[in-house]
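for reference, the sequence and a predicted model appear below.
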Amino acid sequence: MTSISTPLPPLTEASPSRVAERIAAAAGHPDAAVRERAALRTADATVSYAELWERVSKTAVELSALGVGDGDIVGLRLPSGPGVVAAMLACWHVGAAFLPMDAAAPDAYRDGLLSRSGARAVIDTDGPRTLAPGPAAAHPASDGRDDPTAYVIYTSGSTGTPKGVLVGQNALAEHSTGIARLLDLHDTDTVLQFAGLGFDVAQEEIWPTLAVGGTVAFLESADRALSPAELAHRVGALGVTVLQLPTAYWRLLCSQMQGADAADVSFAGVRTVVIGGEGAGTKDVHVHRDGPLGHSTLVNGYGPTETVVTCTAFVLRADEPVPATTGLPIGGPVGARRLHVLDADRRPVAPGTPGELWVGGSPLADGYLGDPERTAERFHPDPFATASHARMYRTGDLVLRHPAGAVEFLGRLDNQVKIRGYRIELEEVEGYLTGIDGVTAAAAVALDDGTGTGGRVLAAALSVRAGGATAERIREDLRGRLPAHLVPGLIRVHDTLPLNASGKIDRRAVAALLAEEYTHSTLEEAPAATPESPELSLLLAQIRTLLRAPDFGPDDDFLMAGGDSLVALRVSGALRERGWHLRPSDLLTADDARSAAERIERR
C-alpha cells in the first residue's frame, strides 16, 4: 500500500483541529500523493481526498440553495458508503449539523426522528430536499461554550421516546485525536466502517481515520451478517488494518473460528480489533487468541453516546497476559477525559470499591436536543476540575477501579440494558408495547440467550384484553414501526402479569417467568408434518432451537419470529458444522424458511 510522501502534521491533543479542516487540508495538499490518496474505498471503487472534497462542495452548494445554514439540522437517509460521508461534510461546510439514521429502520421511525429533531432538510438517494416546518427543537444552553453542533444521535429514552444527543465540533475533534493516538492510526491504515449509521460508533470509524489521512472502507449495505469466511474475504480485499466490531458479533465470530472451521479464514492484515457495546469476559479473550484474529491487538472500548463514543479503553497486545479478572476491564480514559468513581453522595470511593462512573473532561456531548431538564439531570458541574464550565456526565454504570488504575464494568444501576451493542431503555420498549391496541400491561426484560457466550435477548411479557392481538401480530406491528433492536425477540402473552406489594408489575418475577419459558421451549412440541427436504428439516430444527420457537414452520418468516443477524449467523454456523452452507444474509432476506432452505448447499 502506497504511503503518503508528505503526510499531514500529526494530531496532538493540544491542537486538535476540526476534522473537516484536516480533510480539506488533505484535499488541497501541495503534494499530489496526499490529494490522490484513497479517502474512501468500496469493493468497486475508491474516492481520493480531492474527489471527496469535490463531492462535498457540490452537495454544500445544493444545501445552501435550499437555505440550509448555521444551526440547522439535516437528516441523512442514505446507506453506508462514500455518499453519506460527503453529505456529512457538506452539512458542516454550510454550518449545519447532521442527523444520521439507520437505513434498515422503518420509514415511520425515521420520519419520527426527523420531526422530533426539527430537521430543516433531508438528504436521501435523490439528493437534498427541504422538509415541512416541524416543531422547534431548542438547543440546550451552552453555558458559554462556543462549540457548533457536529451531529445529533438518537438513543433510547426512559420516557418512552428517543432522546437526541448533541455532539459538538470541538468535542468530536478532541475525540478523534484521542482515538487516533489510542489506536496509533496512520495515513497507511484502512479502517472498516461496520456499524450502522444510526449507531454512534460509525462516527468513530470515519472521522479519526480521515483526520490522519487514512482510508475508510465500506461493506455492501447488506453485509451486516457475515460468516467468518465472508468477513475475512471482505476485509482482505479492502485492505483493512483496523477492525471495529460489536462485542456480541466478535464473540460469535471467534467461537465459530476454531479448529478446522478456521483453516481457510485469514485476517492476516488486521493489526487491531476494537470491540465494544456490551461487556466482554476474559474467557472471550482466550477464544479470540485461539482463532485467526489472535495475532491482533485487542481494544475493549466503553462509552455512552453522551461521552462522544468511546471514553475509556483497555488495550491488550497479543503478547500480553490476559487479566486475572472475570470481566475484561474497560481500561482508562481516552484523550482528555477524566474518570470519577463516586458513591451515592458523589464522593470518590477507594480503589477496589464499587461505585458509579462519572465522566468528566471536554470531549462530552452538549446535552439533549430540546430537553434542558433531562440535560440537567445527566450533566453536572465537575467539582473535581479547576477549569470554568467543566462538566461531568453521570453514566448510571456501576464500576470498580482496580489498584493499578484500570476500571472494570459491573452492571447498570437502572433499567437500561445493552443488547447486541445497542443501548435500550426498557421503559421505552414497554411504551411501544402498551401503545398497541388491546395491550393492557407490558414488562420488558433482558435474558441470557442460553449460548454460554454472555449474549442477551430482549423479551417481553404482555397482558391483553380478551380477543386481543397475538404475540405474532404484536411483533408484526412493532417491526413495521421500530428498528430491529427495539423489537423483543421473545414475546409472551399472559392473562395477568405478576405484581409486587405496591401493586406495580414485579419486573424480577416477570424476568424469572420469561427465563423459565425461554429455557423450557423445546422441540418436543414441534409440528409432526414431515418437511419436503433434508435441508428444510435441518434448517427448521436449528431455527426452532435457537429461537425457542417449537412451532416454527416452513412458511414462517425468520425475522417475524424474532430472528436477527446474530441468530442468523448462529444458524449458519450450526449448518456448517453438519456439512451444509447457508449465508446468514440468505436467511435474513428469504420470505420464509422454505425459500431459505432452497439456498442451502452441501459443502
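Noted; the coordinates are in hand. Numbers count the residues shown, from 1 in each chain.

only C-alpha atoms from now on, for both contacts and neighbour counts.
OK.

for the longest helix along the chain, what is the distance to the chain centroid?
Counting by DSSP state H, the longest helix found in the chain is helix 49-65. Taking C-alpha atoms, centre = their mean, to the nearest Å, one finds helix 49-65 lying 28 Å from the centre of the chain it belongs to.

what's the helix or strand following that helix in contact with?
Note on helix 49-65: by DSSP states H and E, the next helix or strand toward the C-terminus is strand 73-76. Strand 73-76 has contacts (C-alpha atoms under 8 Å, 6 or more residues apart in numbering) with 84, 87, 91, 96-101, 114, 117-124.

so which bits of strand 73-76 are buried?
Ile73, Val74, Gly75, Leu76 (16 or more other C-alpha atoms under 10 Å).

mind picking the two most distant members of the residues you listed?
Ile73 and Leu76 (9.8 Å; C-alpha to C-alpha).

want to compare, so here's the second one:
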Amino acid sequence: LFDRWVRLLDAATTHPDQPLDDIDLLTFEEHQQVLGAWLDAEAEIGEDLLPTRFAEQARTTPDAIALIVGDTTLTYTELNSRANRLAHALLRRGAGPDTVIALALPRSADLVVALLAVLKSGAAYLPLDPDHPSGRLEHVLADAAPALLLTTVATDARLPVGDGSPQRLTVDSADTQALLADCPDTDPGDADRAAPLRAADAAYVIYTSGSTGRPKGVVVPHAALLNFLQAMRQRVPLRPDERLLAVTTVAFDIAALELYHPLLSGAAVVLAPKEAVPQPSAVLDLIARHGVTVVQGTPSLWQLLVAHEPEALRGLRTLVGGEALPVALADSLRTLTDDLTNLYGPTETTIWSTAADLTGTTGAPLIGRPIINTRVYVLDEGLRLVAPGVVGELYIAGAGVARGYLGRPSLTSERFVADPYAPEPGARMYRTGDLVRQNPYGELEFIGRADHQVKIRGFRIEPGEIEAVLTDHPDIAQAAV
C-alpha cells in the first residue's frame, strides 16, 4: 500500500492534468508478472482435429472398451464404425462445414455415436435435452435453423413441430437402419465432404441463458475444443485402464469432457442413464459396479454423494466445476478422494479455462491458473490491470475463445472485445462478468458476479430471461426476479 501511495503521488505531481483513472499503480515488475510469468502456458496442439484423433485412437486400441451404457458395451472399433456409417449418411444428406445438425436423443449409445458422426461429417452439432420445455426447444430450433435433426422414434413424438422445423432423421427407424447398412464404415475424409474441415470451423453450437429473454447460441470452433481436450490430458491425464462416469446432459457443455477426454485417451466412458443422475445411490452403484475411477460433477452433485455415502468416494479422482465450491464441501472431498481438481470457465471460452489442484490444500478453494494457450486478465472498469489482491472483473483470451453468438453480432461485439494485452494484433477477449482477485502466486479466487446472473446446479440462469417471460403475460405490467 505504501509503494502504491508513493506511485500515485509521484504520477499526480509529475502529470497534474492526467485523470486519476489513467494512473497505473502497477510496477514494471508486476506488469511482467501479471502478463508474463503467470500466463506462461503455451503449448503446441497439432493439426489433427478431434475426428482424426479419435479414429487414430480406435486404430491404436481397437479391442479396448470405449463405451458402457447399461447392458451395451462398445469397443473402440465398434464405436468408430457405427459413427463412420452415420457420418456417411449425414454427408449424403448435405452435412459438412458451416452446417448445423441438432441432436435430440436419449442417453444411449446412439447419442455418443451421433455426436462423433456429426463431427466426422464436418458439421457442427447442436445438443438438445429432450426433457427441456417444448417452448425452449422450439425457440432453439428456430434460432439455430439446423439442416437436420437427429432423434429417435419415441423422442420425435415429444418434440415441438413448428414453422421451419428441420427435417428429421430417426436413427432407430427401419428406413434409417437400412440406410446405415448401405454406408461404408470407413473414416470420412475431406474428399468425402463438400469442403475441407478446418480448425476454425464450428464443432458445436450450445445455448445458454440470455438476459434479454432469448437463449443465445455459442459457436465453438474445432481449434478451441481441441485445445481444451489437450489441456485436460495434461491436467487430468487418464490411463487406458481408467473409466470416467459421464453424468451431465449434453445440453451442458461440460459433458464434452466426460465423453471426449476418455475417448482420446484410450479409456472408457460409462454413460449414466438419465434416471440415475438425481439419485445418489444409483450414481454410487454405477461407480462401484463398473470400477469408475474419475467423476466430474457440480458441487450440488458432490454434496448429494458426500451426504449419502461418503466412504463410497474413497479412491476417486474428482473434478468439480460449474458453480462456486463451498469450503466445507471442498474439505470433505479433500479428505475422501484421491485428488481434487476445481475447474472454472464459461461456455464462451470452451468449457473450462482455469484449473486448481486442491489436493492437500486448506482454506477457501481457488479456481487456479489458466490452462494451456489461455490468458486471463483481472481488469477494472477501464480495462486496466489491477494489482494482485485487488478485486476486478475476469477477462479470458486465447485459444479457447468462441467465435461468438449465433446470429447475434451486436451481443457478440459487446461481450467479445478487443484484447489490448495480446501479443498478436486482432485478438479478442471475453468479458465473463465474474469478479475475482489474484493471490501473490497468480492463482485466481472467485468472489462473485458483476451482474445478476446466478448458477443453479451448474446451469447459468439470467433473471432477465425469467422477467421477460413473466411480462409476456397480459396481466403482468412489470416483473423483478
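Looks like it arrived, so ask away. Just so it is clear, the structure is predicted and the values come from calculations on it, not from any experiment.

picking up where we left off before, redo the buried residues of strand 73-76 of structure 1 as a markdown table? Include distance to Ala39 of structure 1.
Shown next, in a markdown table, are these (distance: C-alpha to C-alpha, whole Å):
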| residue | distance to Ala39 of structure 1 |
| --- | --- |
| Ile73 | 25 |
| Val74 | 23 |
| Gly75 | 23 |
| Leu76 | 20 |
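
closest one of those to Arg378 of structure 1?
Ile73 (23.2 Å).

can you tell me the centre-most residue of structure 2?
Ile351 (2.4 Å; C-alpha atoms, centre = their mean).

and that one, what's its match in structure 1?
By TM-score structural alignment, Ile351 of structure 2 lines up with Val309 in structure 1.

any idea which element its match lies in?
Counting by DSSP H and E, Val309 of structure 1 is part of no helix or strand.

again with the one 5 residues further on
Mapping Phe314 of structure 1 onto the secondary structure by DSSP H and E places it in strand 312-316.

likewise for Glu445 of structure 2?
Going by DSSP H and E, Glu445 of structure 2 is in strand 444-449.

now that strand: which residue numbers in structure 1?
So strand 444-449 of structure 2 sits over residues 407-412 in structure 1, by TM-score structural alignment.

that older thread, contacts only, for the residue nearest to the centre of structure 2.
Ile351 of structure 2 is in contact with Phe228, Asp253, Ile254, Tyr344, Gly345, counting by C-alpha under 8 Å, 6+ apart.

restricted to buried residues, select these in PyMOL.
In PyMOL, a selection of the buried entries from the contacts of Ile351 of structure 2 looks like this (16+ other C-alpha under 10 Å):
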select buried, resi 228+253+254+344+345
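
ok, and for stretch 310-325 of structure 1, which residues are buried?
Thr310, Cys311, Thr312, Ala313, Phe314, Val315, Leu316, Ala318.

got a list of contacts for that stretch?
By C-alpha under 8 Å, 6+ apart, stretch 310-325 of structure 1 touches 282, 285-286, 289, 294-304, 329-335, 337, 359, 406.

pull out the buried members of those residues.
282, 285, 289, 294-304, 329-335, 337, 359, 406.

in strands, which of the residues you listed appear?
Among those, the ones falling in strands (DSSP state E) are Thr297, Leu298, Val299, Asn300, Gly301, Tyr302, Gly332, Pro333, Val359.

what segments of the stretch 1-150 of structure 2 are helices?
If DSSP state H, counting those that start in this stretch is used as the criterion, the helices of the stretch 1-150 of structure 2 fall at 2-14, 28-35, 50-60, 76-92, 109-121, 134-144.
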